[in-house]
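Chemist: this one's sequence-less:
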């Protein structure tokens, strides 16, 4: 960790965009420096410390059992997205705007660079939709933020470092605190049990509801918050197969749009809805089970 509390191994700058992509310096993104007098930085730190203190192997099992029954509510994708108008991500140091604004910022930036890949546009729009769990009794610390595997040693590049896991009982469990923990070397990223959050939930939800978004889009959704792997360089001893590399490249393709599209500019959401509704109708139509 640096003196400012930022993991020196955080690799998000490896995803740096073209100079004109963002409206603030690249180094200003993902600033996890500690300053308890700054309300945003304190909020972000508190969210991650709560997450890292509570997310154990058993906790993830409980959340999977609860949410993967998909019996909480039914909704169209559009109506679920509109709910994100009321959510500001407490783990995000880069934006104070409602999450639906970020959804359209991401989608529109992808659309600019990849005009023919309509599934990619939709992936950008819905990638954070799993955060609707926050409206059903879940604290944001188990819904938002970077993800990481449970059941093995915490990686050095996880934001706020090992100190943030000091209250997590798995930290002291010899079954879980080795480099491989419950996994075998080279098992692959898809064999890892990830910390519970919006990524895994949305991926499973789309599979459950038979969405026809291509596999590449599902990879982007499932692992876009797994920064310690795709940006920090950790977990190569577990996820280093050719398939893992393919998955990582899809996530890296997506993540510069997710991270660096955050800005003060707000898209004209009402004008954009007809286009994105057509994509919803194409890839995941109707009322679905959440």
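Modeler: Cool, the structure landed. A quick note: this is a predicted structure, and the numbers were derived from the prediction, not measured. Residues are numbered from 1 along each chain as shown.
Chemist: C-alpha only now, for contacts and for neighbours.
Modeler: Fine.
Chemist: Can you tell me how far the residue lying farthest from the centre of the chain is from residue 180?
Modeler: Ranked by distance from the centre of the chain (CA atoms, centre = their mean), the top residue is residue 174, with 28.2 Å. Distance, residue 174 to residue 180, using CA to CA, to the nearest Å: 11 Å.
Chemist: My read is that residue 133 contacts residue 142, right?
Modeler: No. Residue 133 sits out of contact with residue 142 when judged by CA atoms under 8 Å, with a separation of 9.1 Å.
Chemist: Of those two, give the one with the bigger neighbour count.
Modeler: The residue with more neighbours, out of residue 133 and residue 142, is residue 142; 25 against 20, by other CA atoms under 10 Å.
Chemist: contacting residues for that one?
Modeler: By CA atoms under 8 Å, 6 or more residues apart in numbering, the residues touching residue 142 are 51, 55, 196-197.
Chemist: Would you agree residue 220 is in contact with residue 258?
Modeler: No. Contact between residue 220 and residue 258 fails when scored by CA under 8 Å: they sit 10.2 Å apart.
Chemist: Which parts of the stretch 101-250 of the chain are strands?
Modeler: For the stretch 101-250 of the chain, no strands are identified by DSSP state E, counting those that start in this stretch.
Chemist: ok, which stretches of the stretch 151-290 of the chain are helices?
Modeler: 198-208, 215-223, 227-230, 242-260, 269-283 (DSSP state H, counting those that start in this stretch).
Chemist: Also compute the angle for the last one relative to helix 198-208, please.
Modeler: So the one you mean is helix 269-283. 50 degrees (axes from the mean of the first three to the mean of the last three CA atoms, to 10 degrees).
Chemist: chain center to helix 269-283: distance?
Modeler: Here the centre of helix 269-283 is set off from its chain's centre by 23 Å, with CA atoms, centre = their mean, to the nearest Å.
Chemist: Show me what counts as buried in it.
Modeler: Neighbour-count burial for helix 269-283 flags 276, 279-280, 283 (criterion: 16 or more other CA atoms under 10 Å).
Chemist: before we go on, here's another structure to hold up against the first:
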């Protein structure tokens, strides 16, 4: 029987810096985002396998291909509510904190935001839909290209990326001199908006909201776009590529992420009772049938 392996220092999750007061959740805070390797734990092994596959396959070329494929928004048409209901069938293979359907996490996040920010209805809706880009998994995309933490491609991999440099040993960009230096294909302080980020539900949903002319405020869009970019907002990496605008974006993302991270629990929200309120927000900010 394989023994539990001690987590290397390079794999300690930087999101510890974001942890709120213990009263935020009844689950011990140190139990969140545990990426230690344990061959006897099927969830940890599932998570590790998802990330290693991601880090092997996500290259500059692949990200460009996925953007070309998905940003035509010609795959299906659906209301926001119907797309959210599909998340009932999705368990995120990269998430070590829960094996509940993603729609449960959506309502947990939204309701905790609503509790702390009762007057910011746009923020409530942002919490509800922030993972909605994961619907790509129902249309031919493997989860490793949909879920999980994101990172820039086209420059040196940051040490704070989950599972560290070892997980990129079979990625061809690791050995490409155009992409494996500190700045890679970028200019100093070019800004997050000019970086090519690993393809995931974040960028897809951000672009979807622009395409479908969402009425959500700019800060909501950036919360969605960068909420999984942990090496930047939690690990402190890539500051040589960010600019002054990104410092403002960082404040928004950090405020959002404490709700995204620490609301996962076994407590099930009464989704049916909550739908009327959130349907009113969908109608206000992203009404009708959308192009996906």
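Modeler: Received it, and whenever you're ready, just let me know what you need. Everything quoted here is computed from the prediction, not taken from an experiment.
Chemist: What lines up with residue 47 of the second structure in the first structure?
Modeler: In the first structure, residue 47 of the second structure lines up with residue 44, judged by TM-score structural alignment.
Chemist: what's the closest non-adjacent residue to that match?
Modeler: Spatially, and ignoring its direct neighbours in sequence, residue 44 of the first structure is nearest to residue 91 (4.6 Å; CA to CA, 6 or more residues apart in numbering).
Chemist: corresponding residue for that neighbour in the second structure?
Modeler: Counting by TM-score structural alignment, residue 91 of the first structure lines up with residue 94 in the second structure.
Chemist: So its match: helix, strand or coil?
Modeler: Here residue 94 of the second structure is coil, with the state taken from DSSP: H, G, I helix; E, B strand; the rest coil.
Chemist: That one touches residue 50, doesn't it?
Modeler: Yes. Between residue 94 of the second structure and residue 50 there is a contact at 5.9 Å, judged by CA under 8 Å.
Chemist: Which neighbours do the two have in common?
Modeler: With CA under 8 Å, 6+ apart, residue 94 of the second structure and residue 50 have common neighbours residue 144.
Chemist: For residue 72 of the second structure, grab the count of nearby residues.
Modeler: Residue 72 of the second structure: 12 neighbours (other CA under 10 Å).
Chemist: repeat for residue 203 of the second structure
Modeler: Residue 203 of the second structure has 25 neighbours, counted by other CA under 10 Å.
Chemist: what does residue 248 of the second structure give?
Modeler: Neighbour count for residue 248 of the second structure, taken as other CA under 10 Å: 11.
Chemist: and the alignment partner in the first structure of it, how far is that from residue 188 of the first structure?
Modeler: In the first structure, residue 248 of the second structure lines up with residue 246, judged by TM-score structural alignment. Between residue 246 of the first structure and residue 188 of the first structure the distance is 11 Å, computed by CA to CA.
Chemist: same question, residue 279 of the first structure
Modeler: Counting by CA to CA, the separation of residue 279 of the first structure from residue 188 of the first structure is 32 Å.
Chemist: For the match of residue 47 of the second structure, give me its contacts.
Modeler: 32, 90-93.
Chemist: leaving aside the residues next to it on the chain, what's closest to residue 253 of the second structure?
Modeler: Leaving out its chain neighbours, the residue that sits closest to residue 253 of the second structure by CA to CA, 6+ apart is residue 223, at 4.8 Å.
Chemist: Quick check: residue 163 of the second structure touching residue 9?
Modeler: No. In this structure, residue 163 of the second structure is not within contact of residue 9 by CA under 8 Å, at 9.9 Å.
Chemist: neighbour count winner among these two?
Modeler: More neighbours surround residue 163 than the other of residue 163 of the second structure and residue 9, with 23 against 11 (other CA under 10 Å).
Chemist: who's in contact with that one?
Modeler: Contacts for residue 163 of the second structure were tallied using CA under 8 Å, 6+ apart; they are 10-11, 35, 48, 51.
Chemist: residues near whatever residue of the first structure lines up with residue 259 of the second structure, how many?
Modeler: Following TM-score structural alignment, the counterpart assigned to residue 259 of the second structure within the first structure is residue 257. A count of nearby residues for residue 257 of the first structure, using other CA under 10 Å, gives 23.
Chemist: Same check on residue 103 of the first structure?
Modeler: 25.
Chemist: Likewise for residue 244 of the second structure?
Modeler: Using other CA under 10 Å, residue 244 of the second structure is surrounded by 9 other residues.
Chemist: what's the answer for residue 42 of the second structure, then?
Modeler: Using other CA under 10 Å, residue 42 of the second structure has 10 other residues around it.
Chemist: cool, the one 3 residues further on as well?
Modeler: The number of residues packed near residue 45 of the second structure is 18, by other CA under 10 Å.
Chemist: Spatially nearest residue to it (excluding sequence neighbours)?
Modeler: Take residue 45 of the second structure and drop its neighbours on the chain: the residue closest to it by CA to CA, 6+ apart is residue 39, 6.1 Å away.
Chemist: So residue 79 of the first structure belongs to a strand, correct?
Modeler: No. Counting by three-state DSSP, residue 79 of the first structure is not found in a strand; it is helix.
Chemist: corresponding residue for it in the second structure?
Modeler: Looking across to the second structure (by TM-score structural alignment), residue 79 of the first structure lines up with residue 82.
Chemist: One more: residue 183 of the first structure?
Modeler: So, by TM-score structural alignment, residue 183 of the first structure is matched to residue 186.
Chemist: what about that match, distance to residue 150 of the second structure?
Modeler: Residue 186 of the second structure is 17 Å from residue 150 of the second structure, by CA to CA.
Chemist: The contacts of residue 44 of the first structure: which two are farthest apart?
Modeler: 32 and 90 (12.6 Å; CA to CA).
Chemist: Kind regards, and thank you for your time.
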